[in-house]
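Engineer: Structure here, sequence nowhere to be found:
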């Protein structure tokens, strides 16, 4: 499979530093770059066929976001997610999506409700087929329709800011059959609350769903890589 960094293309109409940042960020989220991997300016510049200056700028931006860190004698390395990072991200997601569902209940159209019903039917089939890749994609489509129905562009953008973090976490939880079945039922209940125009119930169900997702991830969460990484640098 072709590497994300190997397919880097400077011809796209964006500042080079932004293109580099996006490519490195994607490589981190998709696991091509793993916790503890060193990011050497010279090597990246040669690999991506650019100068070292935009590489340095992109790495600074990644460090600000908390995806990489600078260590003495090691340089820049990919930073693993710690338990508190996951809890913080889910807390932010919970606050944003509870706010969004309030407006979704008010603004959703019949056409969007019908699309959500279709997604639920497909998700049910995929859940029992144990096709987790397709299930992940359809689940994302369900969430996207539900969030966009709030008709709050700035709120949608804020939620999307954390989308890549959440995609990584959800890929882990979807491997667990018990969580897949529970999530399917929770999605059905959320949709029914939206159809019934029951704002408080919808908000409560979203909170329960996201807390369940967090708990499922924390059960499988391991700090082995991070602990080993920390031990090497103490």
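Structural biologist: Done, it's in. Keep in mind the model is a prediction, meaning the values are calculated, not measured. Numbering: from 1, shown residues only.
Engineer: Going by C-alpha atoms from here, please, whenever you check contacts or count neighbours.
Structural biologist: OK.
Engineer: Just after the longest helix seen in the chain, pick out the following helix or strand.
Structural biologist: In the chain, with assignment by DSSP state H, the single longest helix is helix 83-107. Note on helix 83-107: by DSSP states H and E, the next helix or strand toward the C-terminus is helix 110-129.
Engineer: Put this next to the first one:
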């Protein structure tokens, strides 16, 4: 029996992918919040697909641990977790620092040009005090550095870590993630790369990621100690 082809919308994107991207966007912009039950029909209506692609998309997000399925109850967005966010930043630190020798070995003019553009974009976001853009450009900066190592498996793991942060923790990171020292620490990272200083790059990345991890996790501990009504008031100020 021939395989049934998936229907596609104009432009070539299949309906499952359209549903997946639509739900991702809602998560990123906090239109769907942690702990919230997901209503299939509401999502289908907003995205412009049937319920089936929505369910397929939710299964993909369940694999990423972004949502969970409760028997006879449906899908829920997973709650934020101090343990998970700590593990993500611990893994980032180990992974990014481990790539340093390969980054230095493959360093060339083209990769330094890409890094310069990524750093300039981050610096502009800092000047504009655009916190969403600052978060995104910071991640692109670190992914650009990691990509210099030409280690595709490690890069894919790092991309998945960033994906989890964006889908589950964007709101929290905007509230907690701004550090006055970050720009200076990024400058030190770029200088170490320019100088091809392997030990300096290890130290600069370790120091920066350690500071970020401690800042974020300390903020989460304080956040979890705040009463729910106070949390709503805090987020309403953003």
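Structural biologist: Yep, that arrived. Every value quoted in this text rests on a predicted model; they were computed, and no experiment measured them.
Engineer: Overlay them and tell me the TM-score.
Structural biologist: Here the superposed chains carry a TM-score of 0.74, computed using TM-score structural alignment, normalised by the length of the first structure; 216 aligned residues with a CA RMSD of 3.2 Å.
Engineer: quick one: the longest helix of the first structure to the second structure mean distance?
Structural biologist: Taken over the aligned residues, the distance from helix 83-107 of the first structure to the second structure averages 1.7 Å (mean CA distance after the TM-score superposition for the first structure).
Engineer: State the distance from the residue located most distally from the centre of the first structure to residue 232 of the first structure.
Structural biologist: Distance to the chain centre peaks in the first structure at residue 73, reaching 31.3 Å (criterion: CA atoms, centre = their mean). Counting by CA to CA, to the nearest Å, the gap from residue 73 of the first structure to residue 232 of the first structure is 12 Å.
Engineer: for the residue farthest from the centre of the first structure, helix, strand, or coil?
Structural biologist: For residue 73 of the first structure, the secondary structure call by DSSP: H, G, I helix; E, B strand; the rest coil comes out as coil.
Engineer: Might you calculate how far stretch 184-191 of the first structure sits from the centre of the chain?
Structural biologist: Offset of stretch 184-191 of the first structure from its chain centre (CA atoms, centre = their mean, to the nearest Å): 20 Å.
Engineer: Also stretch 166-179 of the first structure?
Structural biologist: On the basis of CA atoms, centre = their mean, stretch 166-179 of the first structure sits 11 Å off its chain's mean C-alpha point.
Engineer: Check which residues of that stretch are buried.
Structural biologist: Using 16 or more other CA atoms under 10 Å as the burial criterion, the residues of stretch 166-179 of the first structure that qualify are 166, 169-170, 173-174, 179.
Engineer: For the first structure, which segments are assigned as helices?
Structural biologist: Counting by DSSP H, residue ranges of the helices within the first structure are 16-29, 41-48, 52-65, 83-107, 110-129, 132-148, 153-161, 163-173, 177-195, 199-220, 224-232.
Engineer: mind putting those helices in CSV, distance to residue 10 of the first structure included?
Structural biologist: Shown next, in CSV, are the helices of the first structure (distance: least, CA to CA, whole Å):
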stretch, distance to residue 10 of the first structure
helix 16-29, 6
helix 41-48, 9
helix 52-65, 11
helix 83-107, 32
helix 110-129, 37
helix 132-148, 29
helix 153-161, 24
helix 163-173, 23
helix 177-195, 40
helix 199-220, 37
helix 224-232, 33
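Engineer: Which among these is found nearest to residue 35 of the first structure?
Structural biologist: Counting by CA to CA, residue 35 of the first structure lies closest to helix 224-232 out of the helices of the first structure; the figure is 7.2 Å.
Engineer: quick one on the thing from earlier: and the angle from the longest helix of the first structure to helix 153-161?
Structural biologist: 150 degrees (axes from the mean of the first three to the mean of the last three CA atoms, to 10 degrees).
Engineer: So which elements touch helix 83-107 of the first structure?
Structural biologist: Identification of packing neighbours for helix 83-107 of the first structure by 3 or more CA pairs under 8 Å, 6 or more residues apart in numbering; DSSP states H and E yields helix 132-148, helix 153-161, helix 177-195, helix 199-220.
Engineer: ok so, going back, distance of the residue farthest from the centre of the first structure from residue 83 of the first structure?
Structural biologist: 26 Å.
Engineer: do residue 26 of the first structure as well
Structural biologist: Shown here: residue 26 of the first structure relative to residue 83 of the first structure, a distance of 21 Å by CA to CA.
Engineer: So which of those two has more stuff around it?
Structural biologist: Each of residue 26 of the first structure and residue 83 has its neighbours counted (other CA atoms under 10 Å); residue 26 has more, 16 against 13.
Engineer: which residues touch residue 121 of the second structure?
Structural biologist: For residue 121 of the second structure, the contact set (CA atoms under 8 Å, 6 or more residues apart in numbering) comprises residue 137.
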